[in-house]
Structure formats: structure tokens, C-alpha cells
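Participant: When you get a sec, could you give me coordinates for this:
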Amino acid sequence: MKINKKLIALITTGILSISMLTGCSSGGESTSSDSVKKVGITQLVEHPSLDQTKEGFIKALEDNGYKDGENVEIDYQNAQNDNPTSQTIASNFVNDKKDLIYAISTPSAQAAFNATQDIPVLFTAVTDPVEAGLVKSLDNKDGGNVSGTSDFLSIDKTMSLVEKLTPQAKKIAVIYSTSEVNSKVQVDSLKEYAKTKGWEVIEKGISASSEVNQAITSVVGKADVLYVPTDNLVVSSMPIIAKVANENKLPIIASDEGSVTSGALACGGVDYYQLGYKTGEMAVQILKGEKQPSDLAVETMDEPVITMNEDTMKTLGIEKPADIDVKLVKTEN
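Facilitator: Purely as a prediction, here's the structure:
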């Protein structure tokens, strides 16, 4: 059989051409895919303050050129106040090889911290990241793959509202989750501060949302004021707590604006939207390859925003102090 050399040459050339085109096409798709950053957002539970940190974070990304669905893919997951679910979410993010994990709340941050030592993790709404085991120090000089923002405020800035709004108060009740590190830190700070004022602290520790109603009912008639720390379990149940407290003329001094819009009397707390925005700016530096988490100190917001609920003020017969700037809100249904 006679071989047609010319035909073989033509076939070979065609195969090479197709191969080259396929290679170019494949390479182009890979480059496009690699340019899209994958960000996982893990949040313990829905409530206004934590939701605001998420919104602020995403806005910071957008303002710096990272828009979801274009050059960044944001995967938002909510654990519905279940710690094991937080751990599952963190593991899934690691398996999906996210470029960055944004963890909202202490339990979510701890789950991400335990899931990876390689993927950058940024936390927010963590009161004491050192006590929570996330970083060794706030300057983060010995840090690994974790940094973020803290919602810590000195207890005296919140308790000053007790003296201004309920000057006769001597018994301060506090409801908190016994499983949250950040809550224990705040309760300990409250007890130390109370000693300097001669106040009695009535502690009510809970382990599940089903215990909230009994806890608030048990302090009615015994406490002059109810203090609510930045506790995820308690804050997510604020509508129930506020209803019982307001019906029984028990003022609530909270630590976040979301609790005030749920019916608490007042708070001296951080601006959670701005806290999330600040964390988003940190994320931009990491996504651009300019910084690693270990290059970034943990950031805080120094001055509280004083917020009061107009509806609750009327219910309790308490007026806005004339000597402080106050943001007024109404109860959201």
C-alpha cells in the first residue's frame, strides 16, 4: 500500500492547529477562573448587629473594586445559632479552597480558626479575641492566618448610661450564655465595675434560647436594670426579653443598636456596619496580595454610639439626657 506523504502532513498540521487552539482556549478559561476570588462568610445567627457587619464588609469590597458575581464570589452561610453547624461551614469553606474566610461572631471565628492554618481568616464582632484563642495579642505580631476587628468597649462607657438614665439603680441583672467566651469576659468586667459603685449583680446564665423566658421572668421585681452584653444567644432573643422587661418597667441597657431597635431602652455600643466595613478594608489588602493577616493588628472602635428607643422611653417614662449626643430609633417589628 502506497502512503500519501502529502496527506499525512496535512492531517498532522491540522491536529497540531486544533491542539494549539484548544490549549489557548483552556488557558484563557483558567486565567479567568483564577482571577475570581472566593470569599466565604460564616455567621452564627441572624440579628441586626451581625447582619450590619456583613453589609459593611460587602460594601467595603465593592468600594474597592470587588463586586460579587464579577471578580469575587461570595458564599454566605448562616449557622442558625448552632455551633456544630458553624464547624461544618468552616470545614466546607476549607474544602472549597476559599481565598478568604470572614467569620462573624466568636463561635464562627473559633470554628474557622480550628479548620485551617492556611486560608486567611478575618473575624468581627469578637469581644476578646485573645481570650477566645484567636490571636496571641491585639498587635498580632506573632499572628498566623487570623486577624480582624473587635467590638470591645470598656464597660464604664456602657454603665455610664445606667447612672444617667436610672440613677437610683443598685441591682443590675445580666443574662448571658455560659458557653460564649466573650460573654464571660463582659460579665466579669461588669462585676468588677459594680464593686466600685456598690451595686449588686444578679447573674442568670443560660445555655439555650428555650431558657430565655424563664431567665428574664426570674429577674423581674428583683433587679433595677437589666444589662445585655454582646451575647449572640441572648441578643437573638431580644424581642422576647424586651417585651417582658418593658411590660414590667425594667429598663434594659444593651451593648448594640440592634438590641435597642428590638426594644431595649438604650445602648452604648459600636457601629457594627462600620466595624464590618473596617474588616472589609482589611480583606481587600489580603485579596490584593498586599498584606497577610499576620501583618494586620486587630482593630477596634474606641467611641461608643449612644442609641435610645423612643417607644421604650415613653413606656418607661424616661427622657433623653440633655448633656449627651443620642441617636433615637423606634422599635422594629
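Participant: Going by C-alpha atoms from here, please, whenever you check contacts or count neighbours.
Facilitator: Noted.
Participant: Pretty sure Thr307 sits in a helix.
Facilitator: No: with DSSP: H, G, I helix; E, B strand; the rest coil as the criterion, Thr307 is located in strand rather than a helix.
Participant: Distance check, the residue nearest to it when sequence neighbours are not counted against Ala79.
Facilitator: The shortest distance from Thr307 to any residue other than its chain neighbours is 4.6 Å, reached at Lys327 (CA to CA, 6 or more residues apart in numbering). According to CA to CA, to the nearest Å, Lys327 and Ala79 sit 31 Å apart.
Participant: ok, those two, which is more surrounded?
Facilitator: Neighbours were counted for Lys327 and for Ala79 using other CA atoms under 10 Å; Ala79 has more, 18 against 15.
Participant: Next secondary structure after the longest helix along the chain?
Facilitator: As assigned by DSSP state H, the longest helix anywhere in the chain is helix 5-34. Sequence order places strand 37-43 as the next helix or strand after helix 5-34, per DSSP states H and E.
Participant: can you list contacts of that following strand?
Facilitator: Residues outside strand 37-43 that contact it (CA atoms under 8 Å, 6 or more residues apart in numbering): 50, 71-79, 86, 89-90, 93, 97-105, 108, 287.
Participant: Quick check: buried residues in that strand?
Facilitator: 37-43 (16 or more other CA atoms under 10 Å).
Participant: now swap in stretch 156-167 and tell me
Facilitator: Applying 16+ other CA under 10 Å to stretch 156-167 flags 157-159, 161-162, 165 as buried.
Participant: Do you have the strands of the stretch 1-150 of the chain handy? List them.
Facilitator: 37-43, 72-78, 100-104, 121-126, 146-150 (DSSP state E, counting those that start in this stretch).
Participant: Is it possible to get JSON lines of the ones you listed that adds distance to Thr12?
Facilitator: As requested, those are exported to JSON lines (distance: least, CA to CA, whole Å):
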{"stretch": "strand 37-43", "distance to Thr12": "40"}
{"stretch": "strand 72-78", "distance to Thr12": "42"}
{"stretch": "strand 100-104", "distance to Thr12": "46"}
{"stretch": "strand 121-126", "distance to Thr12": "51"}
{"stretch": "strand 146-150", "distance to Thr12": "54"}
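Participant: Ok, which of the ones you listed comes nearest Ile318?
Facilitator: The closest of the strands of the stretch 1-150 of the chain to Ile318 is strand 121-126. By CA to CA, the value is 29.7 Å.
Participant: Let's see this one next, to set against the first:
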Amino acid sequence: MTCPRERPAISRRAFVGGALAVAYGPRMAEGQPAGKLAAIGFVSERVLPPRYLDALREGLAERGWIEGRGFRIEPRSAEGDLERLSGLVVELIGLGVTLIVTGIGTPVALAAKRATAKIPIVFVTGGDPVDFGIVPSAAKPGGNITGYGGGSSLIQKRIALVQETSPRVKRMAFLVNLTNPIHPRILRAAVSAGAPLGITLEEIGVFEAAEFGDAFKRIAAKRLDALFVPGDAMFSHHRARLVALAGAARLPAMYGDRLFPDAGGLMSLSVDLVELCRRAAGHVDKILRGTRAGDLPVEEADRFELVINLTAAQTLGLTIPAALRQRAETVS
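Facilitator: Next up is the predicted model:
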């Protein structure tokens, strides 16, 4: 697996997009009154680094859209609290947004889908949008929603990578946010994926971040020897705490996105969600020019990120195999 490194702040793609915008002028959404900007609501489950929203802007610039002249973005974040999502979407609807982009997970896409059957929605998620109930079909999503998604095949690869890094692992803790509606399904998939590898996974559930300490006491009491942390807004929001607890417990840990190894966690394998945000501009562009969201097929991720923190590995006494290092982006 070749994992792309993060682009520089000003990429060739952004330069070309800017040149196209100058050449062709700002685009206006079909049916928009002259002088009125298309309002794009961007709602996320957690506070995201700027590169995610910048990627969407870059993708729109490539298609001739100029922020402040052809469109504006109304960003909202639930800051790790999934219960806030519905209210944030309703707030955007009240502002009269032209369409809504959700990032970067399944719960926020489901919240937007429940909130409106009229305003177009473009979702970005690392999960399987059909399996998780966002759309009935990738080819024909129907209704007012479409987007970009990943799949469940990464689950077994994540477990296998932990085993490759630490061959002694046999019993893995699976951290579950008990307020996240998709975690039970991910846990079932993980249990099935671990069986052929000879690894059992045990649920360690929490309702809130204040329970993390107790969760790691349960992990120690069960003598579990590794940790699987799936993608989740609350986990990501409190990633520094989780990384510290995993390190103190000397647990090899696999995380749901690269924000964790960037914060000192051992490793992550995930869809390149920054790239998906850039690609999401393609559907946004088509919708603003008059295409129905439900007529646009859901597109799959084709780029993935394997990130390994070498300092964390050294602290745990792990030697990362040379072949694995060649496939990964390493940080320290």
C-alpha cells in the first residue's frame, strides 16, 4: 500500500483551479438570482483541521467557483457531541442554505438525512454508506442525498496490521461509544474479521469521555493485549487523553484516523478523507448547476492512509517491520 503524504499548502491543483476561475469567472448556481451567493452548509461531527474544508474549497476552485463571489460556506461543528448534530443541521436549514455537505462520518450524514428531504446533501464518510443506511444504493441513491464513502474492508486490514506489528496479540479491546448508532455494526464486523486471524475482540463501552479511565481499568482486568479505536467524533475530540491512556497501559493501538498518530498514538489506517472532501466538490458543482443529488452515484474512496508513529512504537518496545515501514507514512 502506498499512502500519500499531505500536500503542501499551495498545490499545483489549487494554482490551476485559481487560473481557471480567473479565466472563466465565478459560477452562479442555476436558478440563483444575480448577485446572490450559493450558501453551502458544512457540518462536521468534530472540530476538523483546516485542511479538510480547504480541500473542498480547492475542489470548487478547480471548477471555477470563487468563494465570496459565487458561493459562501457556513461551517458548523458538533465538537464531538453527536447529540448536537440535528440542531446544527436545523440551524443551517433556517439560514436558507442551498445545500449541505457533511463530514467526515456516518452519524452526521444520517442526522442531515433525517432533518431534510428537500435540501441537497453531499456526505463524506470513511464507512460504507449502503451498509450504514445512508443510501439504499450506491449506483442510485435517490432522494436528496449522495456523496463519497469508504467500506468495511479496512476493518480486517486494521486488525492484521496490529498483529503484524505485535505478533503476540490475541485478545483485543474494542472501544465503543455507546451513543454512536453505527458502533454496534462495526463491532460485529470486527469480531468476524478477527476470527480468521485468531484474534478475539471484546467490547469496552463508554457513554462519555469521563469514563475513559474506568474503561482502561476494565481492559487491564480482562488482560487484553491491544486496542482498537474505531472512528468516532467523541474519541477524536478527546484523542490526547485516549493516546495517553493507551501509552500508559502499554497497549498497541489501532485508531480510526490519522489525527491519533499525529497526536502520539501508534498507528491508523483510514480512507484519505481530505482527498474525499476535495472530490466532494464535484458533486457540489453538479448540484449547484441543476443536477438532482439523488441522480448522482455515490463514489468510492480510492486513496488510503497508513500512518505509524515511530516514537510510540519505540516506547512500546515494538520493531516495525521494514516492509510495513515502506507502505506507511511515518511520523514521530
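Participant: circling back to that earlier point, of all the strands of the stretch 1-150 of the first structure, which one is nearest Glu180 of the first structure?
Facilitator: Closest to Glu180 of the first structure of the strands of the stretch 1-150 of the first structure is strand 121-126 (CA to CA; 10.4 Å).
Participant: Taking their axis directions, the closest one and strand 146-150 sit at what angle?
Facilitator: 20 degrees (axes from the mean of the first three to the mean of the last three CA atoms, to 10 degrees).
Participant: List of residues touching stretch 46-65 of the first structure?
Facilitator: Residues from elsewhere that reach stretch 46-65 of the first structure, judged by CA under 8 Å, 6+ apart: 43, 67-68, 78, 80, 104-105, 124-125, 235-236, 256-259, 272-281, 283-284.
Participant: typo on my end, stretch 181-201 of the second structure
Facilitator: 106-107, 132, 152, 155-156, 159-160, 169-174, 176-177, 203, 230.
Participant: now swap in stretch 284-296 of the first structure and tell me
Facilitator: Against stretch 284-296 of the first structure from outside (CA under 8 Å, 6+ apart): 37, 61, 64, 99-100, 120-122, 139-148, 282.
Participant: one step back: quick one, which of the strands of the stretch 1-150 of the first structure is nearest to Glu247 of the first structure?
Facilitator: Glu247 of the first structure sits nearest to strand 121-126 of all these, at 30.1 Å, using CA to CA.
Participant: ok, the residue positioned nearest the centre of the first structure to Gly258 of the first structure distance?
Facilitator: With distances taken as CA atoms, centre = their mean, Ile104 lies nearest the centre of the first structure, 3.0 Å away. To Gly258 of the first structure, Ile104 of the first structure is 15 Å away according to CA to CA.
Participant: for Ser183 of the first structure, same thing?
Facilitator: Taking CA to CA, one finds Ser183 of the first structure at 17 Å from Gly258 of the first structure.
Participant: Please apply the same query to Leu138 of the first structure.
Facilitator: Counting by CA to CA - Leu138 of the first structure and Gly258 of the first structure are separated by 26 Å.
Participant: Those two - which one has more neighbours?
Facilitator: Each of Leu138 of the first structure and Gly258 has its neighbours counted (other CA under 10 Å); Gly258 has more, 25 against 21.
Participant: For that one, give me its contacts.
Facilitator: 47-49.
Participant: Show me where the stretch 1-150 of the second structure has its helices.
Facilitator: 12-24, 50-62, 85-94, 106-115 (DSSP state H, counting those that start in this stretch).
Participant: which residues touch Leu265 of the first structure?
Facilitator: Neighbours of Leu265 of the first structure in contact, by CA under 8 Å, 6+ apart: 251-254, 308-309, 312-313.
Participant: Restricted to strands, list the residues you listed.
Facilitator: 252-254, 308-309 (DSSP state E).
Participant: of these, closest to Gly27 of the first structure?
Facilitator: Looking across those and measuring by CA to CA, the closest to Gly27 of the first structure is Ala254, at 54.8 Å.
Participant: if I look at that closest one, how far off is Ser154 of the first structure?
Facilitator: 13 Å.
Participant: For those two, indicate the residue with more neighbours.
Facilitator: Ala254 (28 against 14).
Participant: for that one, what are its contacts?
Facilitator: 158, 227-230, 260, 264-269.
Participant: Start and end of stretch 144-157 of the first structure, how far apart?
Facilitator: End to end - CA to CA - stretch 144-157 of the first structure spans 32 Å.
Participant: Return the set of buried residues in that stretch.
Facilitator: Buried residues in stretch 144-157 of the first structure (16+ other CA under 10 Å): 144-153, 155, 157.
Participant: and the nearest residue to Asp271 of the first structure once chain neighbours are set aside, how many neighbours does it have?
Facilitator: Spatial nearest neighbour of Asp271 of the first structure, chain neighbours left out: Val305 (6.6 Å); criterion: CA to CA, 6+ apart. Other residues lying near Val305 of the first structure total 19 when counted by other CA under 10 Å.
Participant: Compute the distance between Val305 of the first structure and Ser259 of the first structure, please.
Facilitator: Val305 of the first structure is 13 Å from Ser259 of the first structure, by CA to CA.
Participant: now swap in Leu250 of the first structure and tell me
Facilitator: Leu250 of the first structure sits 15 Å away from Ser259 of the first structure when distances are taken as CA to CA.
Participant: what do you get for Gly14 of the first structure?
Facilitator: Taking CA to CA, one finds Gly14 of the first structure at 70 Å from Ser259 of the first structure.
Participant: Can you pick out the residue with more neighbours from those two?
Facilitator: More neighbours surround Ser259 than the other of Gly14 of the first structure and Ser259, with 32 against 12 (other CA under 10 Å).
Participant: pretty sure the more buried one is touching Val235, no?
Facilitator: Yes: if you go by CA atoms under 8 Å, Ser259 of the first structure and Val235 touch, sitting 6.4 Å apart.
Participant: burial of the residue nearest to Gly105 of the second structure when sequence neighbours are not counted, as a residue count?
Facilitator: Sequence neighbours aside, Thr125 is the residue nearest to Gly105 of the second structure in space, at 4.3 Å (criterion: CA to CA, 6+ apart). Thr125 of the second structure has 26 neighbours, counted by other CA under 10 Å.
Participant: and Ala208 of the first structure, what does it touch?
Facilitator: 177, 233.
Participant: List the contacts of Gln110 of the first structure.
Facilitator: Gln110 of the first structure touches 132-134, counting by CA under 8 Å, 6+ apart.
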